[in-house]
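[1] Sequence first, predicted model second:
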Amino acid sequence: MTDFELRQPYADLPTASVPWDEELGPQPDAGAVVWELGAGEWYDDGFETIGECFDWFFEHVDTAKVRAIVIGEWGESYAEDSGPIVSRLAEEAARLPELRHLFLGDISSDQAEISWIQQSDVTPLLEAYPGLEVLEVRGGSGLRLRPVRHESLRMLRIESGGLPGEVVRAVGDSDLPALEHLELWLGVSHYGGDATVDDCAAILSGERLPRLRYLGLQDSEIADELAAAVAGAPVVARLETLSLAMGTLGDEGAEALLSGQPLTHLGMLDLQHHFLSKATAARVRAALPGVEVNLSDALQERYGSAYVAVSE
C-alpha cells in the first residue's frame, strides 16, 4: 500500500466488492458495507467495463440502503476519463437516496500513477446528491469543478499530483456551510498543478467555510508561499488542524508561520515531509508547546533540492 492508497476501512465500514462472491456467504446488508466497484485487468470478477459493473450493482443490491461507494479502476483509466461514471451516478441518484460517502478513483500506483488518472467534471455529483457528506477524488488530469452550494458536505478531499488552479478557485467560490475538512493536494506544475496563492485566496478568507476545522494545502511545490499567505489568513483562527504536509516547506515558510498570527490554538500542525533545518524545526516546536507538531520525514539533511511527496 502506498501513502496515497485508500485507507481501510472506509467510512468505518467493511468493504464488499461488486460482484459479491457467494463463497464468502450471504450478501451483506446493503447499508452495512462500502460497495467497491471497478473493472479492468486488476479485477477478478470478469467485468470488462465499469458499465457492466454498475449494471450488476443496480440489479443485485438494494441500493436504496447504500451509504458508501468506492469507485476503483474503470478499465484504462489512464486513457478514459471518469465522465461516464459521473453521468451514471448522477442519473441513478434517485436509486441511491442514502448515499453519504463517495470515493472516485481508488486506483493504486501499480494500476496507474496518480497523474495518469483521467478525471472529469465532478460537479454533477454534488448537484445530484444533496445529502452527500464526504466526497474524495483521486487524480487531477482533466478534473473540473464549478462553484456550487452544498448544504451537507462535511469533507472534501482531492488527491492529485497536479491540481488545476481553476479547481482550487471553484472550491473557494463554493458555498459549503457544513464543510469541516478540506484537503487539497496541489502537486506540481509539470503535472498540471498550476494553482497559485491567489487561487487559494477565497479558501483562506474562510467566508464561505464557516465550519471548517481542518485545512490541508498539501503536496505543494509552493509551500513556502502558501505558508506566508496562511500566516495572515482569517480562516486559520477557527482551525483545529492545519496541514502543509507533503510539500517543499523550508525555513522561509516556517519563518513566515512563526512571525504570523498565533497558532497556539491548533490541536495539530502537520508539516510532515519537509525541508526545514534542524534549528528551525526546533524553533517551531518550542513556539507551539501545546500543539502536536508533526515534523516527521525531515529531508533537508538528505537531499539538496526540495520535492513533493506525490507527483507522478
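    Arrived safely, thanks for sending.

[2] Could you use CA atoms for every contact and neighbour count after this?
    Noted.

[3] Next, work out how far apart residue 170 and residue 211 are.
    Distance check for residue 170 against residue 211: by CA to CA, to the nearest Å, it reads 18 Å.

[4] ditto for residue 250
    From residue 250 to residue 211 the distance is 30 Å (CA to CA).

[5] Compare the two (neighbour count), which wins?
    Higher neighbour count among residue 250 and residue 211: residue 250, with 21 against 17, using other CA atoms under 10 Å.

[6] Could you pull up the contacting residues of residue 149?
    For residue 149, the contact set (CA atoms under 8 Å, 6 or more residues apart in numbering) comprises 174-176.

[7] for comparison:
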Amino acid sequence: MGYPTAHLEQFDGLPVFTFPFEGDDAADELPPPEAVAWRFDSYAGEEVFARQWRRFLAAVPLEKVRALVIGPWWDAYDEVGIAPVVELLCAERDGLAGLRALFLADVLSEESEISWIKLGDLTPLLKAFPRLETLGARGGEALVLEPVRHDFLRSLRFESGGLPAAPVRALGACEFPALERLELWLGTDWYGGDASVADVAPLLSPGGRLPALRHLGLQNSDIQDEIAAAVAGAPVVPQLDSLALSMGALSDEGGAALLDGQPLTHLGELDLHHHFLSEPMAARVLDALEPHGVRVDLHRARPRLRSGARYVAVGE
C-alpha cells in the first residue's frame, strides 16, 4: 500500500461513521454509539473539531463509544498540531472508559501531505486510556512519545513519510505486554525520517518488553537494506507470524542479508512489496520461502531513477 486514496471505511472491525456537521439532517439519525467508529472531519473549515466534539458529547452516550477516528481537525493551515484534540479527548477519559480504538489524522493528500501533518505528544493518550487496544496515527512532524508501560495495547501503527528518531527510541523503551502488531513507516531523511538502525535495535531485541508481538512492520524506509540486515539476526524474529519490510528502498543487498540470516520459514507472510530487488534475487527469495508455505508479497518491483537512486513509497 502507499498513501491512502480514501478515508477509512472500517476501523477496528467497525464501520466508520462521520459525525454530521451542524445543521445536517443526518444529525437526527445517529447510529447506536457502540456500533460504529465515530469519525470527525473539519476539512474546508465547515466546523472545527472542538465544536463538533461539544455537539458529540451532548448527543452520544460516551460510555458506549468503542472507537474514534480523527480526520482533519483544523479550520485553516494547521500551525498547532493535534495537541488541542489530545487535550479534549483526555479531558473525557472517565466518560470514554469503553474506548478501545483510536486513529489520529485520517487525512488524505489533497487535505494535507503526510509530511505536513503535525502531531505532538501522544503520551497523554496512552496514560489517559489504559484499556486502549488499538492506536494508529498518520504523520510524523513534531511527534513525541515517552517510554511508558501499557498493559492492554494490542496494535500500534504509525504511518509517516519521515518518523523522527526520538519517538522510535522511546518505543524501544516502552513495555507493551499485550502488543501483537507494531507497524512503523520510518520514511526518508528528506522529510524528517532520521531514525537509524541503532534506534530501531531495541525493538528487534525487546528483552521481554514485547512478549506477545506476532507482526512487525519496519517499512517505507530509505535504509531498508540496513534494516533487513538487522532483522536477519534479530532475536524477535522467531516469535513473529508475519514480517513487513515493504514500501522502502530494499535492494539485492537487503534481500541477500535476509536469505543469509536466520530461517524465515516459520513465517506465514513476508511483505516486501515496493522493492528494488533484481529478478534473480526475487526468484531466490521465493524459492527459499514459498515451498515452506510462506506467502511472499513481491508486488510493485520499482525501477531505479536515472541517477540510480531508490525511493520510498510514501515521502512527501
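    Right, received. Where do you want to start? Since this is a predicted model, take the numbers as computed values, not measurements.

[8] Got a TM-score for the pair?
    Once superposed, chain against chain, the TM-score is 0.95 (TM-score structural alignment, normalised by the length of the first structure); 308 aligned residues with a CA RMSD of 1.7 Å.

[9] contacting residues around residue 65 of the second structure?
    With contact set as CA under 8 Å, 6+ apart, residue 65 of the second structure has these partners: 33-34, 37, 96, 98-99.

[10] How about the secondary structure of residue 87 of the first structure?
    What DSSP: H, G, I helix; E, B strand; the rest coil gives for residue 87 of the first structure is helix.

[11] What about it, how many residues nearby?
    Neighbourhood size, residue 87 of the first structure [other CA under 10 Å]: 16.

[12] That one contacts residue 124, correct?
    Yes - between residue 87 of the first structure and residue 124 there is a contact at 7.5 Å, judged by CA atoms under 8 Å.

[13] Tell me how many other residues crowd residue 257 of the second structure.
    Residue 257 of the second structure: 19 neighbours (other CA under 10 Å).

[14] That one: which element?
    For residue 257 of the second structure, the host element (DSSP states H and E) is helix 252-260.

[15] average distance between that helix and the first structure?
    With mean CA distance after the TM-score superposition for the first structure, helix 252-260 of the second structure departs from the first structure by a mean of 0.3 Å once superposed.

[16] And the contacts of the helix or strand just after that helix?
    Per DSSP H and E, the first helix or strand lying C-terminal to helix 252-260 of the second structure is strand 269-271. For strand 269-271 of the second structure, the external contacting residues (CA under 8 Å, 6+ apart) are 241-246, 294-298.

[17] How about stretch 221-234 of the second structure?
    The contact list for stretch 221-234 of the second structure (CA under 8 Å, 6+ apart) reads 185-189, 196-197, 201, 204-205, 218, 237, 245, 247-251, 253-255, 257-262, 310-312.

[18] what do you get if the cut-off is 7 Å, keeping everything else the same?
    In this structure, residues lying in contact with stretch 221-234 of the second structure by CA atoms under 7 Å, 6 or more residues apart in numbering are 185-188, 197, 204-205, 248-251, 253-254, 257-258, 261-262, 311-312.

[19] Same check on stretch 121-136 of the first structure?
    Outside stretch 121-136 of the first structure, the residues touching it (CA under 7 Å, 6+ apart) are 83, 86, 90, 93, 99-104, 143-146, 150-158.

[20] between the contacts of residue 65 of the second structure, which is nearest residue 112 of the second structure?
    When the contacts of residue 65 of the second structure are ranked by distance to residue 112 of the second structure (CA to CA), residue 37 comes first, at 22.2 Å.

[21] list the contacts for the equivalent of that closest one over in the first structure?
    Counting by TM-score structural alignment, residue 37 of the second structure corresponds to residue 34 in the first structure. Neighbour list for residue 34 of the first structure: 10, 13-16, 68-70 [criterion: CA under 7 Å, 6+ apart].

[22] give me that answer again for 8 Å
    10-11, 13-16, 66-70.

[23] how close does the residue lying closest to residue 193 of the first structure once chain neighbours are set aside get to residue 46 of the first structure?
    Leaving aside its chain neighbours, residue 193 of the first structure sits nearest to residue 162 (3.5 Å; criterion: CA to CA, 6 or more residues apart in numbering). Look at residue 162 of the first structure and residue 46 of the first structure: by CA to CA, they are 33 Å apart.
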